[in-house]
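*Asks:* need a structure here:
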Amino acid sequence: MKHYIHTGLAGLLLLGGASLTGCDSFVEDIDGPVDRVVGDSLDSQGQIPFLITGVKEGFNDSYDQLATLSDLLADVGQFNPAVQNSTFPTFGEIDRGEIELDNNSNDNAYDAVNEYRFSADDLLRRVNETIEFSDDEDGAEARRAALYSANFHGGVARYFLGTYYSVDGQNGAAPISEDQENPSAPIPTAELYAQADAKLAEAAGLAATDYDRRVINTLRARIALFGGDRDAAANFAQNGLVQTDEPYSGRYTSLSTNAWWIDGGRGRTQISINDRFVDLDSLDSRSLVEIAPPRDAGVDPGPFYRQALYLMNSDPLPFLTWQENALILAEADIFDGGDDNDARTRINAVRTSRGLADLEDGDAIDQDLLIATRDRELFTLGLRLVDQRRFGIFHLGPDKQRFFPLPQTERNANPNI
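*Replies:* Reported below is the predicted structural model:
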């Protein structure tokens, strides 16, 4: 089980302070208690860097859980008890698309996303209502940085909720409760995406660098694509990440580890990888997979595989890349009457970046190529589940869950569900 120490603020420290103790996470040999922070003490300009860092840590905690679990629900990951240390039945439920409402793996991810969303929105509230900024250059920069982070991450959190959660497991929707006493009804994915895009547009106007603006444009392109508007996606992607750009990634430390390492890698292999990635590994210049050890003699000896992209617990997990941006543009070319030569050029650029030979003039530039390219290129990024839904290639039966259900804790607390 992954243990989280939330430096993200969320509800655990903003309502007058709350304990961090839980799930066997303890800190020893300290000089007195350090598990409480009084919310009012954060209402100063000097606390802006701390508040922003907390929001960013919330992104890390949310994103890697969603990436691993959604790839398990998709046809990327597998739960195989014959793999050594693969023991949690909650992972098996996700793999089968039969997720119980009290599944604690789903519950943990849902809590992380909502703490992340809350911390971003509360930062925005503090900037607008309680923090006094100095009337100088430092004050103006602190305000800009806080507003940028609050809007950017508030948009990302809403994208997460709209992409991965559902009341019935089939249609995306999730609540956003500004007031704990009056929780909202589930908001459909289309509306959550519209909220996300509005916040990202606000963040774009506050961005400090051209790179930040390109990151935002790539995310807005993805959201438009997943919302079914390829034209809008292409328009955003035209100003998105380019080949010289580094990925925008989740960053981890020894206290906040990459979930692929701890749940689907050398830390522990609860999530093994579909065999097809062995063939893809032989083509890609990256090492995608490695052998996962079987449990013991007398059980299925395999071979079984686990991801090999993240071999250290602190390895960053890409969230947005120029390769994805290029494939969004290629998709628009393929489906919306664009030039096949443009699509081929974009796909070839992605292939070249991974050591694959260029497509030739006679090779088909079509949906099948696009799906296969995205499958390999976006491996472990939590996007395959959405591609399976939107291209009609979900591998489980029609009665199986295609989103994560809102957990029982949310249903108990929210009379609108």
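
*Asks:* going by C-alpha atoms from here, please, whenever you check contacts or count neighbours.
*Replies:* Will do.

*Asks:* tell me which element the nearest residue to residue 357 once chain neighbours are set aside is part of?
*Replies:* Closest residue to residue 357 in three dimensions, ignoring its sequence neighbours and counting by Cα to Cα, 6 or more residues apart in numbering: residue 351, at 6.8 Å. Here residue 351, judged by DSSP states H and E, is contained in helix 340-353.

*Asks:* from the contact counts, what lies against that helix?
*Replies:* Using 3 or more Cα pairs under 8 Å, 6 or more residues apart in numbering; DSSP states H and E as the contact test, the elements touching helix 340-353 are helix 322-335.

*Asks:* which stretches of the stretch 251-400 of the chain form helices?
*Replies:* The residue ranges that make up the helices of the stretch 251-400 of the chain, judged by DSSP state H, counting those that start in this stretch, are 259-264, 276-283, 322-335, 340-353, 367-377, 384-390.

*Asks:* point out the most buried one among these.
*Replies:* A comparison of those by mean neighbour count, using mean count of other Cα atoms under 10 Å, puts helix 259-264 on top with a mean of 26.

*Asks:* in this structure, which spans are strands?
*Replies:* Counting by DSSP state E, the chain has strands at residues 77-78, 165-166, 173-174, 187-188, 248-250, 272-273, 289-292, 304-307, 317-320, 404-405.

*Asks:* neighbouring contacts of the fifth one?
*Replies:* To tie it back to what came earlier, the one meant is strand 248-250. When contacts are taken as Cα atoms under 8 Å, 6 or more residues apart in numbering, the neighbours of strand 248-250 outside the stretch itself are 59-60, 63-64, 215, 316-321.

*Asks:* make it 6 Å
*Replies:* Strand 248-250 is contacted by residues 60, 316-320 when judged by Cα atoms under 6 Å, 6 or more residues apart in numbering.

*Asks:* what do you get for the first one?
*Replies:* Taking contacts as Cα under 6 Å, 6+ apart, the residues outside strand 77-78 that touch it are 71-72, 95, 271-274.

*Asks:* who wins for most neighbours among those residues?
*Replies:* residue 271 (32 neighbours; other Cα atoms under 10 Å).

*Asks:* how about the residue nearest the centre of the chain, nearest residue that isn't a chain neighbour?
*Replies:* Central residue check for the chain by Cα atoms, centre = their mean: the C-alpha nearest the mean position is that of residue 63, 3.2 Å away. With Cα to Cα, 6+ apart as the criterion, residue 63 has its nearest non-adjacent residue at 7.3 Å, and that residue is residue 250.

*Asks:* compare with the first, here's sequence two:
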Amino acid sequence: MSSYRTTLKRLSALSVVLALAVTLSACDSFVSNVDQPVDEAGSEQFSDPAEAEFLITGIEAQWADTHSGVTDLADGLSDELRFGINGDATFPTFSQLDAGIIADDNNSITGALNDLQEYRYLADDLLRRVEEDERFDLSDPSASASEEEVRLAANVHGANARYYLATYFGHPDDPRRGGATIDTSAFIPSPELYQEAEDKYAEALTEAEALEDGLLQRQIQSVRARAALYAGTHDFQDSGGFQGEEALQAAAEYAREGLQQGESWDVAYDLNTVNDYHNQAGAGRLQLAVQDGNFNQLATSGENPSESYRVADEDTGELVARSHIETVANNPDELNRIPLTVINSGGTTLGGFGALPENLQGLALGDDLFPTIFDIWEPNGAPESIGDSDTETIIEWGQGKWEERTDMPFVSWQELFLIRAELELRGYDAGGESALELVNAVRASFGLSDLSDIDMERLAVERDRTLFATGHRLPDQRRMDVVEWHLEDEVGGEQTAQWLQLTRSETEPNPNL
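*Replies:* Below you'll find the predicted structure:
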């Protein structure tokens, strides 16, 4: 069900609850002279300008639900993460992502898309209140936020939602075509959604300038640069919208005004809004494991699990797949930007969540834990013992970057520097530093040595490692010639997906799709 219809159904349900409350109000056990609970209020109550700050906070909470829910699925469709070898105990929806053949009732995608569409709806509805609802008068002394603050939140989150739709979702019948719907619209191709995002980011920047918030201006320009880069470097079939040379020139302009070293824009997680990477690709539950590059560990444990994967050589059958585990084993300093955690047979992590270098020093295996594990571990799908007890049996590798309540950067200065470096390599002026200087600044922040030169192929490696477990591998595979797509074009007569396809719950209620 689209979020628009979901919202209407919720409001209808709330009216029933309120009617029931009136019926029962005569009972002595009920107190009748109390304020209506905000979380059970109808939409009309939020036309009160005193609720403006509350509405903004609600949108930000929905953003958190959306961000990790969408990006971890994108990592599963890319070859960043894969369906775990213990897949029989988890959901087959993740196996579909891993193999690239996605059913139209995939409830993992449905859940992420519902969260995203609700996020978009809340942002758009807040802007509607400002522009159409006379009762929502933000000049009233009772208003809890200024008009600039409300317009800023509505526009920036409306833009973010359209960025997600353009970057991650695709046509239900064409898994190689990006785009989505808004409410019950016809299908909107990605370039048009990027244009809508661009327009809303521009409005948000105007409000940030009015508020004289320099950091917020740099944050907006950074995500605006990313969206423009993605719009400009995808090979879209659709004409119109924001794409090509126009988008790349805009990306360079925005990137010059983006984040400075040490700055980021974070998505906040807490007990009420949990980071999905923890519960789907980490110590909470390992439905998506870190890609290790081994044929026997791919897809499901069923028959012919890896038939959708491309092979490097038709004669040898050698698999093309990157291995983060091998990267870390060859250079343990890479743990600083590719944090891994080892999941043992009890479902817990060795060395504490995150398995960062400082968490590993006290273990019996000593400072060389990861190289030692890598030497012992046999990629044959069976657990391998690294000690004397069952709790020291490796069953899987997970991302150790995000815990249950770990905030995630929506954009970091390191990502912005890599965006600038890519634009420089493509021939656009993205600031005063060279591509090599920008990349080495990023590497230095993780304690890594300088590179002596940089080209597009190496930049793709730096993006891959720096942006590990953030959802950026999928668009990079589609848009960068030096990064190969990892799935066969067709499996069993079905074309493999490069976008998270709109599922039945979004398409069936829509008469225009």
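
*Asks:* distance from the chain centre to the helix holding residue 351 of the first structure, please.
*Replies:* In terms of Cα atoms, centre = their mean, to the nearest Å, the gap separating the centre of helix 340-353 of the first structure from the centre of its chain is 26 Å.

*Asks:* for stretch 191-203 of the second structure, same thing?
*Replies:* Taking Cα atoms, centre = their mean, one finds stretch 191-203 of the second structure lying 19 Å from the centre of the chain it belongs to.

*Asks:* repeat for stretch 133-143 of the second structure
*Replies:* So, by Cα atoms, centre = their mean, the centroid of stretch 133-143 of the second structure is 35 Å from its chain's centroid.

*Asks:* ok, now stretch 116-128 of the second structure?
*Replies:* Taking Cα atoms, centre = their mean, the mean C-alpha location of stretch 116-128 of the second structure is offset from the chain mean by 18 Å.

*Asks:* what range in the first structure matches that stretch?
*Replies:* When the first structure is aligned by TM-score structural alignment, the counterpart of stretch 116-128 of the second structure is residues 113-125.

*Asks:* next one: stretch 214-230 of the second structure
*Replies:* Counterpart in the first structure of stretch 214-230 of the second structure, with TM-score structural alignment as the criterion, is residues 210-226.

*Asks:* okay, buried residues for that stretch please.
*Replies:* Buried residues in stretch 210-226 of the first structure, counting neighbours by 16 or more other Cα atoms under 10 Å, are found at 211-226.

*Asks:* mind listing the helices for the stretch 51-200 of the first structure?
*Replies:* Counting by DSSP H, counting those that start in this stretch, residue ranges of the helices within the stretch 51-200 of the first structure are 89-96, 104-129, 137-164, 189-204.

*Asks:* ok so, going back, any idea what the residue nearest to residue 63 of the first structure aligns with in the second structure?
*Replies:* Checking with TM-score structural alignment, residue 250 of the first structure has residue 267 as its match.

*Asks:* neighbours of that match, just the number please.
*Replies:* Residues contacting residue 267 of the second structure under the criterion other Cα under 10 Å number 20.

*Asks:* just residue 89 of the second structure next, same as before
*Replies:* What residue 89 of the second structure shows, counting by other Cα under 10 Å, is a neighbour count of 10.

*Asks:* show me what residue 106 of the second structure aligns to in the first structure.
*Replies:* Under the alignment by TM-score structural alignment, residue 106 of the second structure pairs with residue 103 in the first structure.

*Asks:* touching, residue 281 of the second structure and residue 288? I think so.
*Replies:* Yes. In terms of Cα atoms under 6 Å, residue 281 of the second structure counts as a neighbour of residue 288; the distance is 4.6 Å.

*Asks:* how about the residue of the first structure most remote from its centre, what does it touch?
*Replies:* In terms of distance from the mean C-alpha position of the first structure, residue 298 ranks first, at 37.8 Å (Cα atoms, centre = their mean). Residue 298 of the first structure is in contact with no residue at all, counting by Cα under 6 Å, 6+ apart.

*Asks:* between the helices of the stretch 51-200 of the first structure, which one is nearest to residue 12 of the first structure?
*Replies:* Each of the helices of the stretch 51-200 of the first structure was scored for nearness to residue 12 of the first structure using Cα to Cα, and the closest is helix 104-129 (8.4 Å).

*Asks:* in space, what's closest to residue 435 of the second structure - neighbours in sequence excluded?
*Replies:* residue 421 (4.1 Å).

*Asks:* what does that neighbour correspond to in the first structure?
*Replies:* Residue correspondence, TM-score structural alignment: residue 421 of the second structure in this structure matches residue 330 in the first structure.

*Asks:* its match against residue 343, yeah?
*Replies:* Yes. Under the contact definition of Cα under 6 Å, residue 330 of the first structure touches residue 343, with a separation of 4.3 Å.

*Asks:* returning to that earlier point: the match of stretch 214-230 of the second structure vs the second structure, average offset?
*Replies:* Mean deviation of stretch 210-226 of the first structure relative to the second structure after superposition (mean Cα distance after the TM-score superposition for the first structure): 0.7 Å.

*Asks:* quick one on the thing from earlier: the match of stretch 116-128 of the second structure vs the second structure, average offset?
*Replies:* Looks like 0.4 Å for stretch 113-125 of the first structure (mean Cα distance after the TM-score superposition for the first structure).

*Asks:* need the contact partners of that stretch.
*Replies:* Contacts of stretch 113-125 of the first structure (Cα under 6 Å, 6+ apart): 9-10, 55, 58, 62, 150, 153-154, 157.

*Asks:* go again using 7 Å as the cut-off
*Replies:* Among residues not part of stretch 113-125 of the first structure, those counted as contacts by Cα atoms under 7 Å, 6 or more residues apart in numbering are 8-11, 51, 55, 58-59, 62, 147, 150, 153-154, 157.

*Asks:* next, give me the two most distant ones among these.
*Replies:* 62 and 147 (20.5 Å).

*Asks:* what does residue 191 of the first structure correspond to in the second structure?
*Replies:* Alignment note: residue 191 of the first structure maps to residue 192 in the second structure; criterion TM-score structural alignment.

*Asks:* count of residues packed around the aligned partner of residue 171 of the first structure in the second structure?
*Replies:* In the superposition onto the second structure, residue 171 of the first structure corresponds to residue 177 when matched by TM-score structural alignment. Burial measure for residue 177 of the second structure: 21 neighbouring residues, criterion other Cα under 10 Å.

*Asks:* fine, thanks again, bye for now.
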